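A.B. asks: After the sequence you'll find the predicted model.
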Amino acid sequence: MNTASRPAAVRRPEDSVTIGADKPVSVRLLIDSNEAGGSSSTVEVTMARGADGATPHYHTLSDELFYVADGELQVWAGDKIVTVGAGGALVVPKFMPHAFGAAPDSPARIFIALMPGVERHGYFRFLERLALGQATPADIEQAQQDYDNHFLDIPQWWAERNANRA
């Protein structure tokens, strides 16, 4: 029998950090790549009804798993919006354009895992600094490279999201 070469990665609720706790979208940092031996990076995202979670982007190093714990999630996956309800899951392969948000009439609480893991908690801390004016839009280019989060302009995502809100 093989023994594990590293200990189990554990994050207890009282030890987690939440970014944007008082905002329509909050991110609870769970286990990052460096803690999981590179196998995965995990966060929990909570979105108010109809809130946008992430703008269109893609990853070059990891597939992304979305598990919907509560509510209903809309995901731009490739070239269309897919809606997934509580208890459902979706895997977006690397290089696939995607974006996500809570469905127009529902909040959502989701678990996201990037596999293999990349350092992601720093990315969410960067977004917080950007929102607070402590980083500039010029810093976004470097952040895309540092955190393997490459932004795209997909007008159809916004058009469909806005049409559903009307």
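C.D. replies: Done, it's in. The shown structure was predicted, so the numbers you read here are calculated from the model rather than taken from an experiment.
A.B. asks: Only C-alpha atoms from now on, for both contacts and neighbour counts.
C.D. replies: Fine.
A.B. asks: what about the helices in this structure?
C.D. replies: 121-131, 140-147, 155-165 (DSSP state H).
A.B. asks: May I see the buried residues of the first one?
C.D. replies: Residues 121, 123-124, 126-127 are the ones in helix 121-131 that count as buried (16 or more other Cα atoms under 10 Å).
A.B. asks: Ok, the shortest one next?
C.D. replies: Applying a neighbour-count criterion of 16+ other Cα under 10 Å, one finds 140, 143-144, 147 buried in helix 140-147.
A.B. asks: ok now do Gly71, which residues does it touch?
C.D. replies: Gly71 is in contact with 85-86, 102, 106-109, counting by Cα atoms under 8 Å, 6 or more residues apart in numbering.
A.B. asks: One more: Leu90?
C.D. replies: Per Cα under 8 Å, 6+ apart, neighbours of Leu90: 65-67, 84.
A.B. asks: Try it again at 10 Å.
C.D. replies: By Cα atoms under 10 Å, 6 or more residues apart in numbering, Leu90 lies in contact with 64-68, 75, 77, 82-84, 112.
A.B. asks: How about Ala21?
C.D. replies: 27-28, 46.
A.B. asks: Next one for the comparison:
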Amino acid sequence: MTLVRAAQAEVLDSDPASVITLLLDPEHTDGALTSNRTLLKHGTDGAPPHLHTHSGELFFVLDGALEMLVGEELHTLHQGDMLFVPPSTPHAFAPAGSQDANFLVVITPGKPRFDYYRLLDKVHRGEATWQEVGETQDRYDNHYVDSPVWAGRGASTSAS
């Protein structure tokens, strides 16, 4: 059993528009999953299109609204909505409309990712570069991809 108390969870908040709370990594779950809670404030870019070759990713919206790319489709998730992205499926996410997005992420099977999130935090503090993040794609199974759908999104997001 692993219990994570809110007061003990590591919070990465160097980017005030994107707060990531680290909950569980594979070392805590015998490799079963990785989990974090993310708050993306309105106006932030969110996560660019990417995919995970070995893991699926579950999103559960706790509050607000989250715009998601899954494959070539755009969806808007609202409080209480859950979405699972299978392995090797391009996806991206950002706050939807004028709302913040507060959501739980579960990646399974787990891949050590806490250091990936810490690296992103270092980028926002000016202690690392986006090039360094790009060089970790294989290590963290986080492969960036191009998506004309995500790049061209606008007011026509489907609410499915």
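C.D. replies: Received it, and whenever you're ready, just let me know what you need. Everything quoted here is computed from the prediction, not taken from an experiment.
A.B. asks: And the TM-score between these chains?
C.D. replies: After superposition, the two chains reach a TM-score of 0.91 (TM-score structural alignment, normalised by the length of the second structure), with 156 aligned residues with a Cα RMSD of 1.6 Å.
A.B. asks: one step back: among the buried residues of helix 121-131 of the first structure, which one sits closest to Arg165 of the first structure?
C.D. replies: Lowest distance from Arg165 of the first structure to the buried residues of helix 121-131 of the first structure (Cα to Cα) belongs to Leu127, with 25.1 Å.
A.B. asks: Trace that closest one over to the second structure, please.
C.D. replies: Using TM-score structural alignment, the equivalent of Leu127 of the first structure in the second structure is Leu120.
A.B. asks: Redo the buried residues of helix 121-131 of the first structure as JSON lines? Include distance to Asp32 of the first structure.
C.D. replies: Formatted as JSON lines, those follow (distance: Cα to Cα, whole Å):
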{"residue": "His121", "distance to Asp32 of the first structure": "6"}
{"residue": "Tyr123", "distance to Asp32 of the first structure": "11"}
{"residue": "Phe124", "distance to Asp32 of the first structure": "11"}
{"residue": "Phe126", "distance to Asp32 of the first structure": "15"}
{"residue": "Leu127", "distance to Asp32 of the first structure": "16"}
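A.B. asks: okay, the helices of the first structure in JSON lines with distance to Pro97 of the first structure next?
C.D. replies: Formatted as JSON lines, the helices of the first structure follow (distance: least, Cα to Cα, whole Å):
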{"stretch": "helix 121-131", "distance to Pro97 of the first structure": "18"}
{"stretch": "helix 140-147", "distance to Pro97 of the first structure": "14"}
{"stretch": "helix 155-165", "distance to Pro97 of the first structure": "10"}
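A.B. asks: Quick check: PyMOL command selecting the buried ones in the contacts of Leu90 of the first structure.
C.D. replies: Applying 16+ other Cα under 10 Å to the contacts of Leu90 of the first structure, the buried members can be selected in PyMOL as follows:
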select buried, resi 64+65+66+67+68+75+77+83+84+112
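A.B. asks: and the contacts of Leu90 of the first structure, which of them are in strands?
C.D. replies: Using DSSP state E, the subset of the contacts of Leu90 of the first structure located in strands is 64-68, 75, 77, 82-84, 112.
A.B. asks: wait, which of those residues is closest to Ala131 of the first structure?
C.D. replies: Scanning these for proximity to Ala131 of the first structure, where the rule is Cα to Cα, the winner is Ile112, at 21.6 Å.
A.B. asks: OK, contacts around the aligned partner of that closest one in the second structure?
C.D. replies: By TM-score structural alignment, Ile112 of the first structure lines up with Val105 in the second structure. With contact taken as Cα under 10 Å, 6+ apart, Val105 of the second structure is in contact with 23, 34-38, 57-61, 82-84.
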